[in-house]
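S.K.: Pasting a predicted model and its sequence here:
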Amino acid sequence: MLFVSFQTTQNKNGKGDGKMNNQETLALFGDEADEKFIKGEVLQMIFHNPDNLFSVTRIEVKETNTDWDERDIIVTGVFPKLEPQEVYLFYGKMQEHAKFGQQFKAERFHKEMPQTREGVVAYLSGELFKGIGKKTAENIVAVLGEDAISIMLNDPDRLSEVPKLPKNTADSLLATLRENQGLEHVMIGLNDYGFGPQLSMKIFSSLQTKCT
C-alpha cells in the first residue's frame, strides 16, 4: 500500500496553490510483508467437523515469519479435510490456547502444488493415488510434463497418450484428482480472491444448494 503525504505552499492570500514543497514525504508500507504465515506439510488431521469445516491439524513447519522455532505446530481454522504429506501455506496469527498452549490460527490458506517434475512424480506416487507407483507416475510426467496435474483436470483425454496406462487406472486417478479438487479447490480459489474461509464455505454451500 502506498501513502503519500505532502504540504502545499501558500500564496499571499493564504490559500494553497496545490504545489508540493520540500516537506513532501513519501512512505511505503508493505502490509502483506507484515502478515504472519506458516508453510508446512500436513502430518495429521487431529479434528475435522464436516458441517462447519472447523479443523485442527498438525503441521511440520518448512518456512515461517513467526517466532516459532519448533519442528511442528498445531494449526486451527476453517478449511476442508487436508491430506497428509501435502504442503499448504497458512496465513493468520499466533494465539495462546488456555489448555493446549501456542497454536496458529489460520484465517486463509493456499495449497502448494508441486512445481518440479520430481515433485509431481512424488505427489502422484503418494498414498493418495492407489495403484499409481513411481514408475507409472514417471511415465505420466514424461508425457504430460510438470503441468501434468492441471492438464489431467482440464483435458483428461490426454491421459490416453501415456503408454501402457490401463483405462481403469486412469479413471481411478482422475476420480481421485477431481474428488480432492472439489471443496478444497473451490475454497482455495475463493481464498486467493480475498474471501475468508467462513464466507467461502457459505458461497460453496449456496452453490451446492442451487446445483441440487
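M.R.: Ah, there it is. Numbering: from 1, shown residues only.
S.K.: CA atoms for contacts and neighbours, from now on please.
M.R.: OK.
S.K.: Please name the nearest non-neighbouring residue to the residue nearest to the spatial centre of the chain.
M.R.: With distances taken as CA atoms, centre = their mean, the residue of the chain nearest its centroid is His110 (0.8 Å). In space, not counting the residues next to it along the chain, His110 is nearest to Leu89; the distance is 5.1 Å by CA to CA, 6 or more residues apart in numbering.
S.K.: SS state for the one you found?
M.R.: strand (DSSP: H, G, I helix; E, B strand; the rest coil).
S.K.: before we move on, the earlier item: my read: the residue nearest to the centre of the chain touches Gly92, true?
M.R.: No. Using CA atoms under 8 Å as the test, His110 is too far from Gly92 to be in contact (11.9 Å).
S.K.: what residues does the host helix or strand of Glu118 touch?
M.R.: Remark: Glu118 resides in helix 117-124, with elements defined by DSSP states H and E. The set of residues external to helix 117-124 that reach it, using CA atoms under 8 Å, 6 or more residues apart in numbering, is Pro114, Ile132, Gly133, Lys134, Ala137, Glu138, Val141, Gly145, Glu146, Ala148, Ile149.
S.K.: Okay, one more to line up with it:
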Amino acid sequence: MLKLRCVVERITYQNPENGYSVLKVKVKGYSDLVTLVGNLLEVPAGSVLLCEGDWKIDKRYGNQFVCQSWEEVMPATTYGIEKYLGSGLVKGIGPKFAQLIVKQFGTETIEIIETDIDRLYEVPGIGKKRVELIRESWEKQKDIKNVMLFLQNYGVSTAFAAKIYRQYGKTGIEKVKENPYRLADDIWGIGFKTADGIASKMGYEKK
C-alpha cells in the first residue's frame, strides 16, 4: 500500500452509519485537490492525515485515493496549523483568531496551546472568556482522540469509535476495558459477534 500525507480542505460527503466519507484534500506536489475516500468519519476540515491505501480510477468520479487506514498528525506548517485551528474544531477559534494566533506563534502554536495555553493572552483581542473556551474545547478534542486511538488498536472502525465516544464520552476507554460486551447492548449497530471480537483482541476469554 501507498502512503499519502494530506490536509483536509473540505468534506464532500459522509455517511454517519457506516463512516464512508469523501473528502477533498491538499497534497504536496499536486496543484489540484485530491479526492480521498474511505472510513473517515469524525475527520474535520483542517485535519492533517497520514493515510495508507491505493489509487483507483472511478468511472464516474475519476482519480481517487482509497484510504484503508489513517492516523491524524499535528500540522507542521503555518498554513496547516491555521487551517486546522480555523476549521471550527476548537471552539473559540475561528478563521480570524486562527490567523492571529499563528501570526503570533508560528509553527510553535500547537505546542503552546498544548503546554502553555495562557500564552494566548499575548494575542491581541483574545480575552479570558475566549481562552477558557479554547482550553475546554482543546481538552475535549484530546479526549476524543484518545478514545478513538484506543479503540482503533482493537480493530474498531472509526464510525463505531465515534458512536462509542458519543455514548460514553471520555470514560469510553474505562467502560470498554471494564466490559467490552456492554457494547452489544449500548451501541446501535454493534452486535454480540463484534463485541466478542473486540473482547478477544483485548484478551478476554470467549463467552
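M.R.: Sure, I can see it. Here the structure is a predicted model, which is why all the values come from computation and not from measurement.
S.K.: Around the residue nearest to His110 of structure 1, count how many other residues there are.
M.R.: 19 (other CA atoms under 10 Å).
S.K.: before we move on, what about Glu82 of structure 2?
M.R.: By the criterion of other CA under 10 Å, Glu82 of structure 2 has 26 neighbours.
S.K.: Gly86 of structure 2 too?
M.R.: So Gly86 of structure 2, with other CA under 10 Å, has 21 neighbours.
S.K.: That one against Glu9, yeah?
M.R.: No. The criterion here is CA under 8 Å, and Gly86 of structure 2 misses it with Glu9 at 11.3 Å.
S.K.: Which neighbours do the two have in common?
M.R.: With CA under 8 Å, 6+ apart as the test, Gly86 of structure 2 and Glu9 both reach Gly46.
S.K.: Quick one: map the residue nearest to His110 of structure 1 onto structure 2.
M.R.: Alignment note (TM-score structural alignment): Leu89 of structure 1 maps to Leu50 of structure 2.
S.K.: got the contact list for its match?
M.R.: Each residue near Leu50 of structure 2 by CA under 8 Å, 6+ apart is listed here: Lys3, Leu4, Arg5, Cys6, Trp70, Glu71, Glu72, Val73.
S.K.: Next one: the first one from Ile198 of structure 2, what distance?
M.R.: Right, Lys3 of structure 2. In this structure, Lys3 of structure 2 and Ile198 of structure 2 are 27 Å apart, going by CA to CA, to the nearest Å.
S.K.: quick one: which of these two has more around it?
M.R.: Between Lys3 of structure 2 and Ile198, Ile198 has the larger neighbour count (other CA under 10 Å), namely 21 against 14.
S.K.: Would you mark the buried spots in the helix or strand containing that one?
M.R.: Assigned by DSSP H and E, Ile198 of structure 2 belongs to helix 192-201. For helix 192-201 of structure 2, a neighbour-count test (16 or more other CA atoms under 10 Å) marks Phe192, Thr194, Ala195, Asp196, Gly197, Ile198, Ala199 as buried.
S.K.: just stretch 188-196 of structure 1 next, same as before
M.R.: Buried residues in stretch 188-196 of structure 1, counting neighbours by 16+ other CA under 10 Å, are found at Ile188, Gly189, Leu190, Asn191, Phe195, Gly196.
S.K.: Dump those to CSV, plus distance to Glu96 of structure 1 and secondary structure.
M.R.: Compiled in CSV, those are given as follows (distance: CA to CA, whole Å; DSSP: H, G, I helix; E, B strand; the rest coil):
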residue, distance to Glu96 of structure 1, secondary structure
Ile188, 26, helix
Gly189, 29, helix
Leu190, 28, helix
Asn191, 25, helix
Phe195, 25, coil
Gly196, 22, coil
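S.K.: Need the max-distance pair from these.
M.R.: Farthest-apart pair in the buried residues of stretch 188-196 of structure 1 is Gly189 and Gly196; separation 10.8 Å (CA to CA).
S.K.: Val131 of structure 2: neighbouring residues, count only.
M.R.: Val131 of structure 2: 20 surrounding residues under other CA under 10 Å.
S.K.: And the helices in structure 2, which stretches?
M.R.: 78-85, 95-105, 109-115, 128-152, 158-168, 172-178, 182-186, 192-201 (DSSP state H).
S.K.: out of those helices, nearest to Ile57 of structure 2?
M.R.: Of all these, it is helix 158-168 that lies closest to Ile57 of structure 2, at 24.5 Å by CA to CA.
S.K.: coming back round to it: out of the helices of structure 2, which comes closest to Asn15 of structure 2?
M.R.: Nearest to Asn15 of structure 2, of all those, is helix 158-168, at 9.0 Å by CA to CA.
S.K.: so what does the closest one touch, helix or strand wise?
M.R.: Packing partners of helix 158-168 of structure 2 (3 or more CA pairs under 8 Å, 6 or more residues apart in numbering; DSSP states H and E): helix 128-152, helix 172-178.
S.K.: contact partners of the last one?
M.R.: Helix 172-178 of structure 2 has contacts (CA under 8 Å, 6+ apart) with Val147, Phe150, Leu151, Ile164, Tyr165, Tyr168, Arg182, Leu183.
S.K.: What's the separation between the fourth one and Met148 of structure 2?
M.R.: Read it as Ile164 of structure 2. The value you get for Ile164 of structure 2 to Met148 of structure 2, if CA to CA is used, is 9 Å.
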